[in-house]
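Enquirer: sequence unknown, structure follows:
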């Protein structure tokens, strides 16, 4: 990696814009950066780190918000731009940190987010690769191969940290090495082994706990085995299966004995139960027979009482048959009396109305019904016409008002149609350029996509060029190997011929039989060797040709894409008259999006306006039709109103005529003049009600008169039937029959007594006739109490035997379950129990415990190997800087007091032949050793991380501690580092270096902020 150019603006102490040309400084191979304390030398190094990693190294990493310069002019945005080469790619990155800017409107400040732009130099111009922070970080990580901490240690070489590294304890050294070397896989292995051991041990412990829990659960049903279980608690889990098996055997014997005893007690209990049941049955039969005999004797002694009760019950039943006729005669008398009482007021009402003869009044009212109906009909017509006439007047006025309203609405509608026509015309003009804008958008989208595709194709082309170069080198090496083998093959032919020469035999070349100096037969090259080398050369040639074809295809793709981009740019220029560049792509897309949004809004307005215009046109047609209908409605409503007025007059005339005829008829039905004042005159409703009342009164009289006659007939028939019923049942009158009646409760009680006595006697006779009762009465008295005592003794013995059997059975089942649980749990944990000792040993070894004599963790062991490698590399530089006096030695001796081992450092002094602690070095010696260590550590980190070769190094401070001779040796080492085009920068206050190093970066601090001057040789340029 090589730095080319750095530009800083409003960053740290630099308020303005400062630039550093590393290419000009690199022409000398070595340059010096110096300045007053606090001027900003470290900020220059921070700017390089910030450009590459968006952060600054060390303790300043948490102060990124302070990167913005306090000396910058208002409105100046902080920015760092770094141009560099890595992996043969020329890149330029521009970063701006998050910062605050003054609001354009109002007061206060508003935040601006961080920005980044990564570009690559392709075909003579800068092409954007990414503007996203995550994508940029991914690209740079792939190319540089180092993180921020590693870059700060390897490229910037902070000597102060390495001096502290020399004097640090092992744990502090480990912390630095862990930041630089990726040992996460070894640390992960330590963690995994520790976690695995902890997990397996927890699983075994949990399994042991489950086994002991099973023993405790079994203890509840193994009370008799409490002593054995107490002993089991002290046994290891592996010994439990044998103990449980032994207890199960003893329990099985006890179970067999309990089973035999249970069978014997059960037989004895069955016999006792049968004896007790027989005694209870005999006692019951004897008691049953005695009760039946007593009942039968009582039945025979109550014959007279039963006969009297049965006579009373018979008289009651005869009287009950007469009572329906009595009640029927009483009901008929009540109905006849009620009918007479109802007819009397009706007759009085007829006489009051002047109707002496109801039949004549009925005929006269029938004759007056038709003219009265005609008068009522005419009256309803007149009233209806009077009610409808105001509505008809209102309808006429409403129709006239609707005609006026419709005319006003139509005028407003015409005005809105004029406005919509103007809006539609404007929107159509705005949307006419949509096709051209869409074409421009398509061009921009294709340009952007082809740009990314072109970058990918150029990267493939660059990789293809690298492969062509590599395959050409391999092909040349293979060809050179073939030529070398062939040459050696030819040179060895003489030796091969000499091997076949025999004394006296002619030489196959010269024919001489003497062979004074035969060629030596050194190990030559065989034909197979030459053939194998030729095959390798052919394979290399094939690979080279394939790489060339791949390069040609990639180059063709790049050319085609470049031509397409040029064509797109020409089309854009033809459309817009402006050039298409990546720098203004975002602005063009934003402007185009705004124009497309305007067109979209215009189209929406156009669609809405056209839709509303069509709706209003349809509405205008509807209004025209509605207005015509309203005008017709005015004419129709006027005609209906006039017709209704004529109908009203006709109805009034018909009503007067009909009332006159009704009065003539009704006057014949009123023979008395004293009621003339009540006669209706001109009101048909009053006349109708009077007429209807008279008709209803006559209908009522007809009904009640018929009821009186009917009830008289019913009463006579009921009395005749009652006299016949009394005679048939043997009663002299109604009172005698009533006296023979019983209440319902008395009757039921008497019937129940007779039935109960008869049923009891019949049941007693049946019991006395049963053979088992006869036999029981003849037998001796039963003794169930003695039989019950014997039964209880047998039950107690059987219960005890069964309890013993159940306990033995539960114990056997519990032991069986316990044995199964223990065997299952031990089987489940067998693999863990077998692997736990191995895990313990391996985990102890990786964590520095147990048999690990050096008490060195695996990660520490790896770091120790890295430190040993770094020490070997550092000694190459240290021998030169110390004139061969000092060498670093790595030691993995066990540290005292349990400290970390494997990271010890000693320095060996060849003058004294002794090794001593690095803390005993002087200041200048410490600087030389730490510089050598820093250079070696950087090389080791690059090798471990797969990073790119570093062509720019910056050495920070420490030269002031060297004497002249040591400084000369150190400068010699730095001169050696410049070989191969490498640029080395020194950050130092040592004044002697300013005369020895012509290329310099001078950093000046002022009240207005720091500034940078770059001096190359005798010429200087203020940047």
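Expert: Cool, got the structure. What you are looking at is a predicted structure, and each value in this text was computed from that prediction instead of being measured. Residues are numbered from 1 along each chain as shown.
Enquirer: use CA for all of it now, contacts and neighbours both
Expert: OK.
Enquirer: quick one: terminal-to-terminal distance for stretch 918-926?
Expert: End-to-end distance of stretch 918-926 (CA to CA, to the nearest Å): 8 Å.
Enquirer: For residue 329, give its distance to residue 320.
Expert: Look at residue 329 and residue 320: by CA to CA, they are 15 Å apart.
Enquirer: Tell me, how many residues neighbour the closest residue to residue 565 other than its chain neighbours?
Expert: Nearest residue to residue 565, sequence neighbours excluded (CA to CA, 6 or more residues apart in numbering): residue 447, at 6.3 Å. Applying other CA atoms under 10 Å, we find 23 residues neighbouring residue 447.
Enquirer: which strands and helices sit next to the helix or strand hosting residue 447?
Expert: Taking DSSP states H and E as the criterion, residue 447 maps to helix 434-491. Contacts defined by 3 or more CA pairs under 8 Å, 6 or more residues apart in numbering; DSSP states H and E place helix 434-491 against strand 125-130, helix 527-576, helix 585-667.
Enquirer: Would you mark the buried spots in the host helix or strand of residue 151?
Expert: In this assignment (DSSP H and E), residue 151 forms part of helix 148-154. Residues 148, 150-154 are the ones in helix 148-154 that count as buried (16 or more other CA atoms under 10 Å).
Enquirer: And here is the other one:
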């Protein structure tokens, strides 16, 4: 990549748009970027880096801060770069995101970051799209570009003098070797995990082995005892123990089977005799039941006679009694209906009277409602007047506040105006001191041209700088504008008050209108309460006072009175008909009562009471009938069962089974004890067999885990440089050492030329102690005496040559590992001030050799001798209005 032209606008120290034509510097060779400290020399490289990748070179220069502090509000911040790459032209334009003061109004406005790339009649827009395309075209990213194209003295001196530990960090950043460091860490982590898993398996083996049930009891096992020999021995012993467990179980099973057969035989004998005894007992019980049934036979016959006699009497009297009760029930129902009708008639009379009272109240409410409406309208009119009055009062208060604020702002402005005049006078008096500040020995004075400045004017510490004075003027101008705005606001409010009073139409008297409003509010409340009381009397709880409609409500009440009157007449008719029906039923009831009494006398009863006592009622007849039926059933069943059981027990004798049952229970307990013993044998067998299978399975896991741990531990020791008795070099350092060797080879090509073949850089490969980390220490061979020595022993100029050679070598290696990318332009920042004339010439000659392949090298320096030695220059001039650039070719 070779820059052709660049435009830098409002970027860093550059206030306006600066154009640099690199084509004026030629196709190749060295050019100088010179100027005062802080003028913006390195910013030229920053602008190239920003245009390409959206990033600047320094880690302490964030992108959002690149907008120039000198820039005018209208000046846009951007960088536009034209460059060639592989004989193809490109133009890229990029601006950062930044804030600037609004052109109108107060506050700031934001400009979003953007970028565009033009080549081959194509245009790519958008920051992300341009970033992707630039990396695709150049084949390197921002970080690699800075490492290859920008050699800063501070950075490459760090590489030269760094300790092995620090150089590891530098190379990790440059060559992205952290992946090898992470591999070493991962191996260390895997070693810890594998060790923990191995210990866990050993713990598991120890716990399982301790749970084995031996014939001599349980034996405790510790994890430290677990090894391959231990596992082999315990597996063999456990298999023997399980065989013994199995034999014990089989023997116990035979004993249980024999005892179980014996118990079954005894149990059958007991059950057979018990069945005979039960049948003999059952026969005796049936004989006793038969005797009881025979004793009850006479009582049952008497109950049968009583039931028959009672049913004959009831059949004659019951129809007469039912007729009498039916008439009594009907009369009772008719009398209840008559009572309900009478109550409804009385209630209707009361409702009619209430509706008449409501009609009278409606007339009163009509008058009250008219008065209430008039008062309400009057109150609304007063409220409108009071609202207008309140607006006038509020504006008068605003006027007072605005006037006080304007007076305060006027005092502040007068104070600032006086201060500006005084500070401006002091500033112009101190210009000689400001000019003297910039003068340097052996540089001509812009006023008299003298190279020596023995008596410099002294700048007063109390005088403001040009920037501070401008800030003070800006503050005074803002104060004046604020005062004008405040005065205009007072005038505006005053005009508004006059308009409002004119619209009000009379003198604004707050006290008078408040008094009127209070009086009419009291009258309105009184009228409302009267209406509300009358509404409650006519039961209009849900009617809103303002929506009361007199005519509709009156018509509604009148209709209700008419309906109640119609209902009243209808009820009177029903009442007369009901009384007539009751009289007819009473006559029928009297006749039925006479028939009932005559039938009682015919059957020989003097009255109803005698009849009830002599005859069974229906419930008693039902109870006696069920009792008789049950008795007959019981007699039949008893006779049948007794006949059957007597046939079965013929030849049976009752035997006492107590001794036989006791013998059976003893043998049953013996069998239970045998089964418990068998279960214990089975539990031990299952436990030991489970442990055997588990140990056999996990012995393979243990063997595998031991091999895994051994392998991972060995790899971790190698990668982390902790192999016992070996030199300590970690995996990442080993990779970095390979890169370092290539860098040193390339660096020595330049260093030998710049030092007349005296110095040669070499990597230190040994240490006095085995425990020391080695790999990235750097030494120098002095060919004048053939001795090695530390690079820190080099003088300032020698160190610069070595550091520059190292940086150039590093750039070459990075380019070779970036797909063979060739960067046609390189910048070297400072460092030449420490060289003598001969060394400086050697360094420049070395750099000139680099430019043979159409490479352009820019040296950023303010060393005076370089200005005389190098013809092509970019001169950066610093001023109070921002920096400017001129190009000399």
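Expert: On my side now, so go ahead. In this text the structure is predicted, and so the values were computed from the model without any measurement.
Enquirer: The helix holding residue 151 of structure 1: what's the following helix or strand?
Expert: helix 159-167.
Enquirer: Next, the residues that contact that following helix from outside, please.
Expert: 172-173, 176, 905, 918-919, 926-927, 930-931, 933-934, 955-958 (CA atoms under 8 Å, 6 or more residues apart in numbering).
Enquirer: Show me which of those are buried.
Expert: Buried among the contacts of helix 159-167 of structure 1 by 16+ other CA under 10 Å: 173, 176, 905, 918, 926-927, 930-931, 933-934, 955-958.
Enquirer: center of structure 1 - which residue?
Expert: Compute the mean C-alpha point of structure 1, and by CA atoms, centre = their mean the closest residue is residue 134, 26.5 Å away.
Enquirer: Quickly note the distance from the counterpart of that residue in structure 2 to residue 54 of structure 2.
Expert: Residue 134 of structure 1 maps onto residue 128 in structure 2, with residues paired by TM-score structural alignment. Distance, residue 128 of structure 2 to residue 54 of structure 2, using CA to CA: 10 Å.
Enquirer: sorry, back to before: sitting in helices, which of the buried ones among the contacts of helix 159-167 of structure 1 do you find?
Expert: Counting by DSSP state H, those place 173, 176, 926-927, 930-931, 933-934 in helices.
Enquirer: Turn those into JSON lines, including distance to residue 394 of structure 1.
Expert: Formatted as JSON lines, those follow (distance: CA to CA, whole Å):
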{"residue": "173", "distance to residue 394 of structure 1": "109"}
{"residue": "176", "distance to residue 394 of structure 1": "105"}
{"residue": "926", "distance to residue 394 of structure 1": "119"}
{"residue": "927", "distance to residue 394 of structure 1": "117"}
{"residue": "930", "distance to residue 394 of structure 1": "115"}
{"residue": "931", "distance to residue 394 of structure 1": "115"}
{"residue": "933", "distance to residue 394 of structure 1": "115"}
{"residue": "934", "distance to residue 394 of structure 1": "111"}
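Enquirer: and of these, the nearest to residue 986 of structure 1?
Expert: Distances from residue 986 of structure 1 to those, taken as CA to CA, are shortest for residue 931 (11.8 Å).
Enquirer: For the residue opposite the closest one in structure 2 once aligned, give me its contacts.
Expert: Here residue 931 of structure 1 is matched to residue 804 in structure 2, going by TM-score structural alignment. When contacts are counted by CA under 8 Å, 6+ apart, residue 804 of structure 2 touches 151, 153, 156.
Enquirer: Now the helix or strand where residue 25 of structure 1 lies on structure 2. Mean distance?
Expert: Using DSSP H and E, residue 25 of structure 1 sits in helix 22-26. By mean CA distance after the TM-score superposition for structure 1, the fitted helix 22-26 of structure 1 averages 2.1 Å away from its aligned residues in structure 2.
Enquirer: For the helix holding residue 447 of structure 1, grab the matching residue range in structure 2.
Expert: With TM-score structural alignment applied, helix 434-491 of structure 1 matches no range in structure 2.
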